[in-house]
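1. Let me see the structure of the following:
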Amino acid sequence: MNLDQLLRNKDKIEERQFKNHAFVMDFPQIEKRILHGDYRLNNELFFKNNSIYISKHHRFAPYPLHSHQFLEMNYMYSGKCREVVNGHEIILHKHDIILLDTGSKHKIDPLNENDILVNFLFKRSDLNFSFLTNMSHKFSPSLNFVLNAVNGDKDNSHKNFMLIKNSGEDLPHILERTMEEYFFPKRFSNQIINHYVPIIFFELARAVNAQLEKEVTGSKEIIVPILFAIENDYSNTSLEKIANQLNYSKNYISNLIKEKTGRTFSDILNEQRMQNAYELLTNTELPIGTIIERVGISNRTYFYSKFKDYYKKTPKQIRMINKKKSEN
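-> Okay, here's the model as predicted:
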């Protein structure tokens, strides 16, 4: 049996749901609670020995409103489905992905024969998210903006979910390879799955950024082109230059950035410059003076002060640490 056959074959719960068109709970011990109102699914139900849990969503009956203690990703393997997430209607088609943060509430309409939805659950407390710390050095301002929204900053009003439409070929391929290792375990399967997890998140980051670049933004969403302008021209841009490009006043742009991100234009610009300086320090042999010029800073003392604020080390120390890692 291959992955496609496994996903399309009816399991015992699906046989019952197909016959009665009524929801059958995977975990009988909580069935009454979830049927009498939205219920919070906890970690203990899924993560016995692993930090990731993968399952096919059972077809032929609606799944009631619920929330959970973990990060959930729904991957539309084939067909389509309708979900309601935090009150928002979402329609998923083949290769669409929705990422649901802890605490998000959602329910799913009945799936038909060809509608294959796969759930990936990630236990936050057990996952090694050190790779995300490394990713933060590479994030663009636009991606940071989206990820902060998905992380559900409690000081702001966020949807607590991210929808990725038509995620391309790479991410579905990685997800399906992970599923094969999970459902048909062989020697080293656990180790391979653990290495796929950060790759999945890198691919998610790439897909989000690609999706943002394709979106047509109106005046109400002018924040996205502002952030792209900082990202793409960080060494030469200024608040005045961006205001002129977008035909808005400097004050409007400045206030909008503060409102939408909680940060100032200078904060975001400096972060982008420091991130690119970090990349040049760790991936090239360019002199530090040249790097400072390339990222658009003329005052060296200012650069060193800001760099140490961000990375808690001097550029020279960062370069030495990176060199030792390479030698090992």
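
2. make it CA atoms for all contacts and neighbour counts henceforth
-> Fine.

3. which residues sit in contact with the closest residue to residue 127 other than its chain neighbours?
-> Nearest-residue entry for residue 127: residue 51, 6.0 Å, with adjacent residues in sequence omitted and distances by C-alpha to C-alpha, 6 or more residues apart in numbering. Counting by C-alpha atoms under 8 Å, 6 or more residues apart in numbering, residue 51 touches 122, 123, 124, 126, 127.

4. ok, now how distant is the second one from residue 182?
-> From residue 123 across to residue 182, the span is 16 Å (C-alpha to C-alpha, to the nearest Å).

5. And for the fourth one?
-> Between residue 126 and residue 182 the distance, using C-alpha to C-alpha, works out to 18 Å.

6. Looking at these two, which is more packed in?
-> Neighbour comparison, residue 126 and residue 182: the larger count goes to residue 182, with 18 against 11 (by other C-alpha atoms under 10 Å).

7. was I right about the more buried one contacting residue 55?
-> No: because the distance of 9.5 Å does not satisfy C-alpha atoms under 8 Å, residue 182 is recorded as not touching residue 55.

8. Identify the contacts common to these two.
-> For the pair residue 182 and residue 55, no residue contacts each of them under the criterion C-alpha under 8 Å, 6+ apart.

9. Here is a second sequence; please produce its structure as well for comparison:
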Amino acid sequence: MELSILKQLQSLTDIEKQQKDHRIFSDDIPPTAIDLQESKAVNVPVLNDYFFRNHAIYVSKHNRFAPYPLHSHQFFEMNYMLQGHADETVNGDRVHLSQGDVLLLDIGSEHAIDALGENDILINILFRDRNISLDFLSQIQSQQSVLYDFMINHLREKKTEKRYMVFRSGMHDIQTTLERIIEEYFQPQAFSDTIIQSELTVLIAELIRGHRPTIADPSPAQKLAVKLLNDIHKQYRDLSLEDLASKYAYGRL
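-> The predicted model follows:
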């Protein structure tokens, strides 16, 4: 990673200065970033699409020196331990991250982050399912990837209990791709957003390649969901529910 960006990430933000002095969480998220109705339903703050106003994919450094309270979100979140260590509570489980580790959180997961120290740099990468190529999902579905199952499980009526994945350090390609995303985000140039979206697809492919276990055959509902989304993605201007129902002989779309 470029030294100038690393120094930028290591420097204290205004929020970090407050938290370092008082060791109390200082909320920098505006009320408009919280879905009040869903928050009330699950009894924890639920973050909405506010973060994607200016970027298709949102990247930030997690503020250090104070614990971040339990919350959920309407998007995927990836925590990358660029430097140091972090401890989180994810859906009731304790998760420890060391340098180079990646934590992938499903839509609707709940997590809290213990206070980070001076030398701990945790990077948050937020993205929505629309940032994932549906053609790409179809390809990895044919490989029976664990990550495929994870990425579309929010489409099911019944979610798996865990709803997060941890990728341990040691995968050089993954770290290199993550650092390219960080560099493009914090030192933006022409076409940086396009490059970041492309690198996200590369990153998911690298995570699949580095995570060998497989799942049982995807369910018919999972296969149908990807086909439907793919058609909608390609033909959203002209496609109707009746067209989809007729094509897939599905009577209750």
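
10. Now check the second structure for the residue matching residue 190 of the first structure.
-> Residue 190 of the first structure maps onto residue 193 in the second structure, with residues paired by TM-score structural alignment.

11. The stretch 201-328 of the first structure: helices as residue ranges?
-> In the stretch 201-328 of the first structure, helices defined by DSSP state H, counting those that start in this stretch lie at 223-232, 239-246, 250-261, 265-283, 288-294, 300-311, 315-327, listed in chain order.

12. Do a quick rundown of the helices in the stretch 151-253 of the second structure.
-> 172-186, 192-210, 220-235, 241-247.

13. Looking at those, spot the one closest to residue 90 of the second structure.
-> Set against residue 90 of the second structure and scored by C-alpha to C-alpha, the helices of the stretch 151-253 of the second structure come closest in helix 192-210, at 19.9 Å.

14. Please report how far the aligned partner of residue 6 of the first structure in the second structure lies from residue 121 of the second structure.
-> Under the alignment (TM-score structural alignment), residue 6 of the first structure maps onto residue 8 of the second structure. Taking C-alpha to C-alpha as the measure, residue 8 of the second structure and residue 121 of the second structure are separated by 11 Å.

15. between those two, who's got more neighbours?
-> For residue 8 of the second structure and residue 121, the more surrounded residue by other C-alpha under 10 Å is residue 121, and the numbers stand at 23 against 11.

16. Distance check, the counterpart of that one in the first structure against residue 239 of the first structure.
-> In the first structure, the residue paired with residue 121 of the second structure according to TM-score structural alignment is residue 116. With distances taken as C-alpha to C-alpha, residue 116 of the first structure is found 47 Å from residue 239 of the first structure.

17. ok, back up a step: just the buried residues of the contacts of residue 51 of the first structure.
-> Buried residues within the contacts of residue 51 of the first structure, defined by neighbour count using 16 or more other C-alpha atoms under 10 Å: 122, 123.

18. is it possible to export the contacts of residue 51 of the first structure to JSON lines including secondary structure and distance to residue 278 of the first structure?
-> Supplementary listing: the contacts of residue 51 of the first structure in JSON lines, determined by DSSP: H, G, I helix; E, B strand; the rest coil; distance: C-alpha to C-alpha, whole Å:
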{"residue": "122", "secondary structure": "strand", "distance to residue 278 of the first structure": "30"}
{"residue": "123", "secondary structure": "coil", "distance to residue 278 of the first structure": "30"}
{"residue": "124", "secondary structure": "coil", "distance to residue 278 of the first structure": "28"}
{"residue": "126", "secondary structure": "coil", "distance to residue 278 of the first structure": "29"}
{"residue": "127", "secondary structure": "coil", "distance to residue 278 of the first structure": "26"}
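
19. What does residue 324 of the first structure correspond to in the second structure?
-> Under the alignment (TM-score structural alignment), residue 324 of the first structure pairs with nothing in the second structure.

20. Where does the most centrally placed residue in the second structure sit: helix, strand or coil?
-> For the second structure, the residue whose C-alpha lies nearest the mean C-alpha position (C-alpha atoms, centre = their mean) is residue 77; its distance is 2.3 Å. Secondary structure state of residue 77 of the second structure, per DSSP: H, G, I helix; E, B strand; the rest coil, is strand.

21. That one -> the first structure?
-> The criterion is TM-score structural alignment: under it, residue 77 of the second structure has residue 72 as its aligned partner in the first structure.

22. need the contact list for that match.
-> The neighbours of residue 72 of the first structure, taking C-alpha under 8 Å, 6+ apart as the test, are 99, 100, 101, 102, 119, 120, 121, 122.
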